[in-house]
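Asker: Next input, structure requested:
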Amino acid sequence: MEKNRTLANIRKDIENHVGEKVTLKANGGRKKILVNDGVIESVHPSIFVVRLESDTQRTVTYSYSDVLTKTVLLYYAV
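Answerer: The predicted model follows:
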C-alpha cells in the first residue's frame, strides 16, 4: 500500500536525490509514453529540473504535482 504523498513530501524526496541519475517516464499525450534517463540538476519551490542524457543534453522541467498525479514517474538509480 502506498503511503500518503503530499507535495512537500515529494519535494523533500527529490531534494534528497539532487545530482543522482533517474529514469523518467512521462505521459506525452495521445497514448505516448516518453522514457528518458537523466540527472536531477536543481530543485526550485514549484518545479525541478532534469538534464537528459540524450545526444542533445537538453533540460526538462516538471512540477511536483506532475509526480503527485503520476503524469511523471521517477525511478532512482541504485
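Asker: from here on, contacts and neighbour counts on C-alpha atoms
Answerer: Fine.
Asker: For this protein, which segments count as strands?
Answerer: Assigned strands in the chain, in chain order: 21-29, 32-43, 47-52, 59-63, 72-76 (criterion: DSSP state E).
Asker: Can you lay out those as CSV showing mean neighbour count and distance to residue 10?
Answerer: What follows is the strands of the chain, written out as CSV (neighbours: other CA atoms under 10 Å; distance: least, CA to CA, whole Å):
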stretch, mean neighbour count, distance to residue 10
strand 21-29, 17, 15
strand 32-43, 17, 11
strand 47-52, 20, 11
strand 59-63, 15, 10
strand 72-76, 16, 11
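Asker: Could you also give me the structure for this next sequence, so I can compare it with the first?
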Amino acid sequence: MADRNTLNEIRRNIEGYVGEKVTLKANKGRKRTMVREGVLENTYPSIFVVRINGDYNSVRRVSYSYSDILTESVEVTVSKDNHEIKVS
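Answerer: The predicted model follows:
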C-alpha cells in the first residue's frame, strides 16, 4: 500500500502550483488516454481540482486523488515560465 508520507509529499508538491496551467494525461483503461490542459484550481486533503475550458465557452472541473498520481494513472505536468515540470 501507499505510504501516507508519500501521499503527503505529492499533496505538498501540488499545493505549490495552485493557479498554474497544467497538462493532464489520464489513463482511461483499455489503452485509452485523455490529454487535457487546464488550470490547477484548488487542493483538498484527498483530492485536487483542475478547471478545463471546453468548447463553446463551457467550463468543466475534474478532480483526481493524490493516489492517482502515485499509481501513475494520472500524469500532471505544470507549464511554468516556459518550462515543463512533471509533478510526482
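Asker: TM value for the aligned chains?
Answerer: Once superposed, the chains reach a TM-score of 0.89 (TM-score structural alignment, normalised by the length of the first structure), with 74 aligned residues with a CA RMSD of 1.2 Å.
Asker: Would you convert the strands of the first structure into TSV that also reports distance to residue 5 of the first structure?
Answerer: As requested, the strands of the first structure are exported to TSV (distance: least, CA to CA, whole Å):
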stretch	distance to residue 5 of the first structure
strand 21-29	19
strand 32-43	18
strand 47-52	17
strand 59-63	14
strand 72-76	14
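Asker: according to the alignment, stretch 65-79 of the second structure goes to what range in the first structure?
Answerer: For stretch 65-79 of the second structure, the aligned range in the first structure is residues 63-77, judged by TM-score structural alignment.
Asker: How far off centre is that stretch?
Answerer: Offset of stretch 63-77 of the first structure from its chain centre (CA atoms, centre = their mean, to the nearest Å): 5 Å.
Asker: Measure the mean distance from the longest helix anywhere in the first structure to the second structure post-superposition.
Answerer: Ranked by residue count and defined by DSSP state H, the top helix of the first structure is helix 7-15. Helix 7-15 of the first structure, aligned to the second structure and superposed, deviates on average by 0.4 Å (mean CA distance after the TM-score superposition for the first structure).
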